[in-house]
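Enquirer: let's see this in three dimensions:
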Amino acid sequence: MEDTFMLRFLEPWHANLKKRLVKSPKVYIRYSGLVHCMLGIETFDQLQGNPIYVASFEGFAIEHVLNNISSKWNFSYYRSAKGEELDLILQLRDITIAIEVKCSKAPQLTKNNFSAIDTVKPNHCYVLSLVAEPYDLGKKLTITNIYCLLKELKTLEKI
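Expert: I've put the predicted structure just below:
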């Protein structure tokens, strides 16, 4: 199915850690509109009331990011056996960017997210959400939207 470009397999991030990591790929349907159609979701209100809403936004956001950055970036996700998770890890040269997708206008990171950030040690971490304007939380952590994240990643590509 991956050869039809309908699915995206996101491989797990790995490093020499003393943690048990999830080693199976994450699978995303690349076209969230197709999923919505198959489920009979016709309006945004119907989508918001559906259990698929959060997963659909995560897949949409990841697909949008990966389709709009240079192919020079390596990408993966991070998840430990304890549930520590980051939705997307981007690596280019010596730059590591961690991205956690939250389908919210007031996103909150969990203890497991912070633990994952401590393990991966990215140069910067972004929480990709539904905010209108990005804002910094300090400690190399920014809440942002898709447009501003892509702008930042394009800047990093030029460095």
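
Enquirer: for the rest of this, base every contact and every neighbour count on C-alpha atoms.
Expert: Fine.

Enquirer: check which helix or strand covers the residue lying farthest from the centre of the chain.
Expert: In the chain, counting by Cα atoms, centre = their mean, G40 sits farthest out from the average C-alpha position, at 25.7 Å. G40 belongs to no helix or strand when assigned by DSSP states H and E.

Enquirer: show me where the protein has strands.
Expert: 7-10, 26-29, 74-79, 85-92, 95-101, 124-128, 135-138, 141-144 (DSSP state E).

Enquirer: can you give the contact residues for the fourth one?
Expert: Meaning strand 85-92. With Cα atoms under 8 Å, 6 or more residues apart in numbering as the contact definition, strand 85-92 has outside contacts at 13, 62, 72-79, 96-101, 112-113, 116-117, 157.

Enquirer: stretch 104-115 too?
Expert: With Cα under 8 Å, 6+ apart as the criterion, stretch 104-115 contacts G83, E84, E85, L86, E100, K102, V127, S129, L130, V131, I143.

Enquirer: please name every helix or strand in contact with the longest helix seen in the chain.
Expert: Identified as the longest helix of the chain according to DSSP state H is helix 53-67. Packing partners of helix 53-67 (3 or more Cα pairs under 8 Å, 6 or more residues apart in numbering; DSSP states H and E): helix 32-38, helix 146-158.

Enquirer: distance to D45 and mean neighbour count for the ones you listed - can I get that in CSV?
Expert: Below are the helices and strands packed on helix 53-67 laid out as CSV (distance: least, Cα to Cα, whole Å; neighbours: other Cα atoms under 10 Å):
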stretch, distance to D45, mean neighbour count
helix 32-38, 12, 14
helix 146-158, 21, 14
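
Enquirer: so can I have a markdown table of those showing distance to A55?
Expert: Output for those, formatted as a markdown table (distance: least, Cα to Cα, whole Å):
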| stretch | distance to A55 |
| --- | --- |
| helix 32-38 | 9 |
| helix 146-158 | 16 |
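
Enquirer: run this one through as well so I can compare:
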Amino acid sequence: MFSRRLTPLLHEELAHSPAVALLGPRQVGKTTLALDCAPNDQNIYLDLESERDRARLAQPELYLSEHLDKLVILDEVHLAPDLFGVLRGLIDRGRREGRRNGLYLLLGSASIELLKQSGETLAGRIAFLELHPLDVLEAASEPLERLWSRGGFPDSLQAPSDARSLKWRQDFIRTYLERDVPQFGPRIPPQTLRRFWTMLAHLQGSLLNVAQLARNLGVDAKTAERYIDLLCDLLLVRRLPPWHANIGKRLTRSPKIYVRDSGLVHALLDIPNRDALLSHPVVGASWEGFVIENLLACVPPTVQPFFYRTSGGAEIDLLLSWPDGVLWAIEIKRSTSPKVERGFHSACEDLKPSRKLVVYPGTESFPLGKDIRALGLPELCRELTANS
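Expert: Sure, this is the predicted structure:
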């Protein structure tokens, strides 16, 4: 059993908001975390993919009114969008009667319909949290390279062998393509979307060129953009935006694209284990994406992530912009003897970040030059968590 860092924040939000939406991909651990929030006799769990549980909500206002003394957990709530209006009425009635917060915990495996419906209907009544796959702090008992190779989904990470882990991820991908994607968007042939998702894995950490992707897939650019939007909304793919401040430089304007879980990158590319990964062309980009996702799982939600690149070759892999305008420049290296390149120095001269850091696979922290420090991923994650 892994201890999730989101647990205290979830309890805090339930104490201060009548409804909380917990978002994250399937199988990331949302249900386990939700059921840990209240003892069995103090929660009602309803899985809206279950016909039996949907039948219990045939008269939702009547049913939910009988359980106002418990935390009602609604899993896959996007499958019943009509419930949001009922929840709004019950929450408002409860406020008038002085009833407590923490009435409803809504679980969703995508942000599309859930954010659209609840954002409009439950505005001012709901808090949003995202549960990421396991990060290096939550899976501290596991070897770092196993977490990188298998990814952060608990069942994949804890599989008894690399072969079983890969099989789990392949089944996960198939389930999304054949069952989950059709629930959220226009019907897309599973084979087409799998090819597209695999293309993105090959392009891990590259600048997004929608026109080229569209040509390779044989669709128009608008269709390719819609596919990317869908995978981003399903919390499976990330667009990392470029830094956009006007500093008198020709800046890259296209985002970078990442498949968010490293284990899914490897499954899409048929990389069976760590040894095969280390000899694969994607190894550097996979490590970069793995580091970025772990760091972004640990930063406060008010911190904005970017990358920085100019036409002159200045580049920063990850730029963290803090609310007070402070910038942290982070370079990501796979080598255990990292070296800082000229592009990073040039970028830091442009932006004047307050912190200059190089993340590498080791554990020792040491200086790499004036104001630049190399450190391991867990150490930086701990520092970011302490600032949350």
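
Enquirer: TM between them?
Expert: The TM-score (TM-score structural alignment, normalised by the length of structure 1) is 0.93; 157 aligned residues with a Cα RMSD of 1.3 Å.

Enquirer: ok, the residue farthest from the centre of structure 1 to L47 of structure 1 distance?
Expert: Remark: distance between G40 of structure 1 and L47 of structure 1 (Cα to Cα, to the nearest Å) = 10 Å.

Enquirer: over to F60 of structure 1?
Expert: To L47 of structure 1, F60 of structure 1 is 13 Å away according to Cα to Cα.

Enquirer: residue in structure 2 matching E84 of structure 1?
Expert: In structure 2, E84 of structure 1 lines up with A314, judged by TM-score structural alignment.

Enquirer: with Y308 of structure 2 as the reference, measure out to that match.
Expert: From A314 of structure 2 across to Y308 of structure 2, the span is 8 Å (Cα to Cα).

Enquirer: where does whichever strand or helix holds S165 of structure 2 end up in structure 1?
Expert: Using DSSP H and E, S165 of structure 2 falls within helix 162-175. On structure 1, no counterpart of helix 162-175 of structure 2 exists by TM-score structural alignment.

Enquirer: circling back to that earlier point, I'd like the strands of structure 1 as CSV, with distance to L153 of structure 1 and mean neighbour count appended.
Expert: What follows is those, written out as CSV (distance: least, Cα to Cα, whole Å; neighbours: other Cα under 10 Å):
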stretch, distance to L153 of structure 1, mean neighbour count
strand 7-10, 19, 17
strand 26-29, 22, 16
strand 74-79, 13, 20
strand 85-92, 10, 21
strand 95-101, 9, 21
strand 124-128, 11, 22
strand 135-138, 16, 10
strand 141-144, 12, 21
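
Enquirer: output these as CSV; include the columns distance to K18 of structure 1.
Expert: CSV is the format used below for these (distance: least, Cα to Cα, whole Å):
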stretch, distance to K18 of structure 1
strand 7-10, 22
strand 26-29, 22
strand 74-79, 13
strand 85-92, 16
strand 95-101, 20
strand 124-128, 22
strand 135-138, 28
strand 141-144, 25
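
Enquirer: of all those strands, which one is nearest I52 of structure 1?
Expert: Smallest distance to I52 of structure 1 across those (Cα to Cα): 12.0 Å, for strand 26-29.

Enquirer: residues in structure 2 aligned with that closest one?
Expert: Using TM-score structural alignment, the residues of structure 2 aligned to strand 26-29 of structure 1 are 256-259.

Enquirer: swap in stretch 127-134 of structure 1?
Expert: Counting by TM-score structural alignment, stretch 127-134 of structure 1 sits on residues 358-365 of structure 2.

Enquirer: which of the residues in the matching stretch are buried?
Expert: Under the neighbour-count criterion of 16 or more other Cα atoms under 10 Å, stretch 358-365 of structure 2 has V358, V359, Y360, P361, G362 buried.

Enquirer: thought M6 of structure 1 was touching G33?
Expert: No - with contacts counted by Cα atoms under 8 Å, M6 of structure 1 stays clear of G33, the gap being 11.6 Å.

Enquirer: using TSV, lay out the buried residues of stretch 358-365 of structure 2 together with distance to F184 of structure 2.
Expert: Converted to TSV, the buried residues of stretch 358-365 of structure 2 look like this (distance: Cα to Cα, whole Å):
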residue	distance to F184 of structure 2
V358	39
V359	37
Y360	38
P361	38
G362	41
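
Enquirer: tell me how far L90 of structure 1 lies from L34 of structure 1.
Expert: 26 Å.

Enquirer: same check on S76 of structure 1?
Expert: In this view, S76 of structure 1 and L34 of structure 1 are 24 Å apart by Cα to Cα.

Enquirer: which neighbours do A314 and Y308 of structure 2 share?
Expert: A347.

Enquirer: return the residues in contact with F75 of structure 1.
Expert: Going by Cα under 8 Å, 6+ apart, F75 of structure 1 touches L10, E11, L88, I89, L90, Q91.

Enquirer: list the ones among those that structure 2 also has?
Expert: For the contacts of F75 of structure 1, the contacts that are reproduced in structure 2, applying both residues aligned by TM-score structural alignment, their matches' Cα atoms under 8 Å, are L10, E11, L88, I89, L90, Q91.
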